[in-house]
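K.L.:
Just need the structure, nothing else, for what follows:
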Amino acid sequence: MSTKTTWVIDPAHSQIGFKVKHMMFTSISGNFTQFDGAAETESDNFDDAKFSFKAITDSITTGNKDRDNHLLSPDFFDAATFPEISFTSTGFSNVFEGEFKLTGDLTLHGISKPVELNTEFVGLAKDPWGNTKAGLSITGKFNRKDWGLNWNSPLETGGVLVGEEIKLNFELQFIKQEGISNY
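P.N.:
Predicted coordinates for the structure are as follows:
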């Protein structure tokens, strides 16, 4: 019988960000402000971690209310029908010291597909209140059309208004749940 440790995301010290090309040459950044997630490990170095995560779709913000409302509409996320975005890991393998490949199923817009994310374990420390914290930086990319996010508008000069590739950038701080064991 093995003892597993649960870690939960500290939302006050974490960011779930993304970028997408606008008009083929600049990137628009955004993030989700409501999210939660957990990791389950057998060691504090996260070598064997299993992750789960969800974001509330209508917590998206890009700094422009009209754009945010369009992203929440049926043209993109259709937040009324699909209120959550989720991820469940299927693998976490060490590539190099502190660098990992995180694989799992991303469910977005009612479609689940596998994704691979680059993950850096950036540290472990105690905060001033005695909590053990772990930091992870996660990056990756995917084609939004693979999840049915197809809306676009052609440009007079050629190309399209919104890029297909979504770049992810997560900065996550986890809090170790002392004394909690699932097994």
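K.L.:
Could you use CA atoms for every contact and neighbour count after this?
P.N.:
Fine.
K.L.:
where do the helices sit along this structure?
P.N.:
65-72 (DSSP state H).
K.L.:
so who does the closest residue to residue 98 other than its chain neighbours touch?
P.N.:
Spatial nearest neighbour of residue 98, chain neighbours left out: residue 121 (5.1 Å); criterion: Cα to Cα, 6 or more residues apart in numbering. Contact analysis of residue 121 by Cα atoms under 8 Å, 6 or more residues apart in numbering lists 45, 46, 98, 99, 100, 134, 135, 136, 137.
K.L.:
Need those residues in CSV (columns: neighbour count and distance to residue 170).
P.N.:
Converted to CSV, the contacts of residue 121 look like this (neighbours: other Cα atoms under 10 Å; distance: Cα to Cα, whole Å):
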residue, neighbour count, distance to residue 170
45, 14, 19
46, 19, 17
98, 15, 16
99, 18, 15
100, 20, 14
134, 23, 14
135, 19, 10
136, 19, 8
137, 17, 6
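K.L.:
What about these, which are in strands?
P.N.:
Under the assignment DSSP state E, these contribute 99, 100, 134, 135, 136, 137 to strands.
K.L.:
Residue 81 is in contact with residue 73, correct?
P.N.:
No - using Cα atoms under 8 Å as the test, residue 73 is too far from residue 81 to be in contact (9.6 Å).
K.L.:
and those two? which has more neighbours close in?
P.N.:
Just comparing residue 73 and residue 81: by other Cα atoms under 10 Å the higher neighbour count belongs to residue 73, 15 against 12.
K.L.:
Relative to residue 129, how far out is the more buried one?
P.N.:
42 Å (Cα to Cα, to the nearest Å).
K.L.:
Likewise for residue 102?
P.N.:
Note on residue 102: its distance to residue 129, by Cα to Cα, is 30 Å.
K.L.:
quick one: the strands in this protein?
P.N.:
Ranges of strands in the chain, per DSSP E, are 5-9, 15-22, 26-32, 35-41, 50-56, 60-61, 84-96, 99-108, 111-126, 132-143, 162-176.
K.L.:
let's see this one next to it:
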Amino acid sequence: MKKLLILLLISSISGVAVADKYKIDTKGAHAFVQFKIKHLGYSWLYGRFDSFDGEFEYDESDPSKANIQMTVDTNSVNSNHAARDKHLRSDDFLNVASFPAASFSSTSFSEGENGNGTMKGNLTLNGVTKEVDLDVTFVGGGKDPWGGTRRGYEAVAELKLSEFNIKKSVGGAYEELTLIVSVEGIKQ
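P.N.:
Modelled structure (predicted):
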């Protein structure tokens, strides 16, 4: 009887699902942190951050346990214009001398249809931490040609510059920045 209880305990423990861990594929350039904001109300200004890192977890049996942690080197901002990038690094905007990194740490995930959902978390930018909601779209997942497993998502959030102590926020249509994070993770 004692052996039977031990076997039942072992089999129940081994059946516990564990979240899969994924490293964001920055080496293969299969991930992007981008933004867009209106320029004078006449056009869109696009940019990206060239240096970032992170990881996420996903448990197919319990998607609510999904989480992501990312860190972005704010000095790597790239809007395809050297003078503007210098200004974006200044204390008018990103203040990289005082805050060389931005980070996001999720707190919850609510999955909807087809793997899409809402990821809530804390975004730290320019020394300010605020809770933000990311609209998450599941792009796909499965085996890759090299014998690994990958999973990809795109997340979008609308940020108000003034809420992150951005000095050059001029209000109106130029106050809202769209953040787009596209990640492809390699299962560890």
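K.L.:
Between residue 102 and residue 129 of structure 1, which is the more surrounded one?
P.N.:
Looking at residue 102 of structure 1 and residue 129 with other Cα under 10 Å, you find the greater number of neighbours at residue 102, namely 23 against 6.
K.L.:
Looking at structure 2, name the residue matched to the more buried one.
P.N.:
In structure 2, residue 102 of structure 1 lines up with residue 119, judged by TM-score structural alignment.
K.L.:
Tell me if I'm right that its match and residue 105 touch.
P.N.:
No - under the criterion of Cα under 8 Å, residue 119 of structure 2 lies out of contact with residue 105, with a separation of 9.9 Å.
K.L.:
ok, the residue nearest to residue 98 of structure 1 to residue 47 of structure 1 distance?
P.N.:
9 Å.
K.L.:
Compute the number of surrounding residues for residue 30 of structure 2.
P.N.:
Residues contacting residue 30 of structure 2 under the criterion other Cα under 10 Å number 13.
K.L.:
Show me what it aligns to in structure 1.
P.N.:
By TM-score structural alignment, residue 30 of structure 2 lines up with residue 13.
K.L.:
For the nearest residue to its match once chain neighbours are set aside, give me its contacts.
P.N.:
Distance criterion Cα to Cα, 6+ apart; nearest residue to residue 13 of structure 1, sequence neighbours excluded, is residue 173 at 6.0 Å. Neighbour list for residue 173 of structure 1: 9, 10, 11, 13, 14, 133, 134, 135, 136 [criterion: Cα under 8 Å, 6+ apart].
K.L.:
What is the burial count for the residue opposite residue 51 of structure 1 in structure 2 once aligned?
P.N.:
Under the alignment by TM-score structural alignment, residue 51 of structure 1 pairs with residue 68 in structure 2. Counted with other Cα under 10 Å, residues neighbouring residue 68 of structure 2 total 21.
K.L.:
before we move on, the earlier item: and the match of residue 102 of structure 1, what does it touch?
P.N.:
For residue 119 of structure 2, the contacting residues are 106, 107, 108, 109, 110, 133, 134, 135, 136, by Cα under 8 Å, 6+ apart.
K.L.:
Any of those buried? List them.
P.N.:
Using 16 or more other Cα atoms under 10 Å as the burial test, these include 106, 107, 108, 109, 133, 134, 135, 136 as buried.
K.L.:
And the closest residue to residue 24 of structure 2 other than its chain neighbours, how far from residue 123 of structure 2?
P.N.:
Once flanking residues are discounted, residue 24 of structure 2 sits nearest to residue 185: 4.3 Å by Cα to Cα, 6+ apart. From residue 185 of structure 2 over to residue 123 of structure 2 the distance is 20 Å, taken as Cα to Cα.
K.L.:
Please say which of these two ends up with more neighbours.
P.N.:
residue 185 (24 against 21).
K.L.:
Quick one: map residue 93 of structure 1 onto structure 2.
P.N.:
With TM-score structural alignment as the criterion, the equivalent of residue 93 of structure 1 in structure 2 is residue 110.
K.L.:
Is that match in contact with residue 64, as I believe?
P.N.:
Yes - using Cα under 8 Å, residue 110 of structure 2 is in contact with residue 64, at 5.7 Å.
K.L.:
returning to what we had before: show me what the residue nearest to residue 24 of structure 2 aligns to in structure 1.
P.N.:
By TM-score structural alignment, residue 185 of structure 2 lines up with residue 174 in structure 1.
K.L.:
again with residue 156 of structure 2
P.N.:
So residue 156 of structure 2 corresponds to residue 139, using TM-score structural alignment.
K.L.:
And for residue 147 of structure 2?
P.N.:
For residue 147 of structure 2, the residue aligned by TM-score structural alignment is residue 130.
K.L.:
Okay then, goodbye and thanks.
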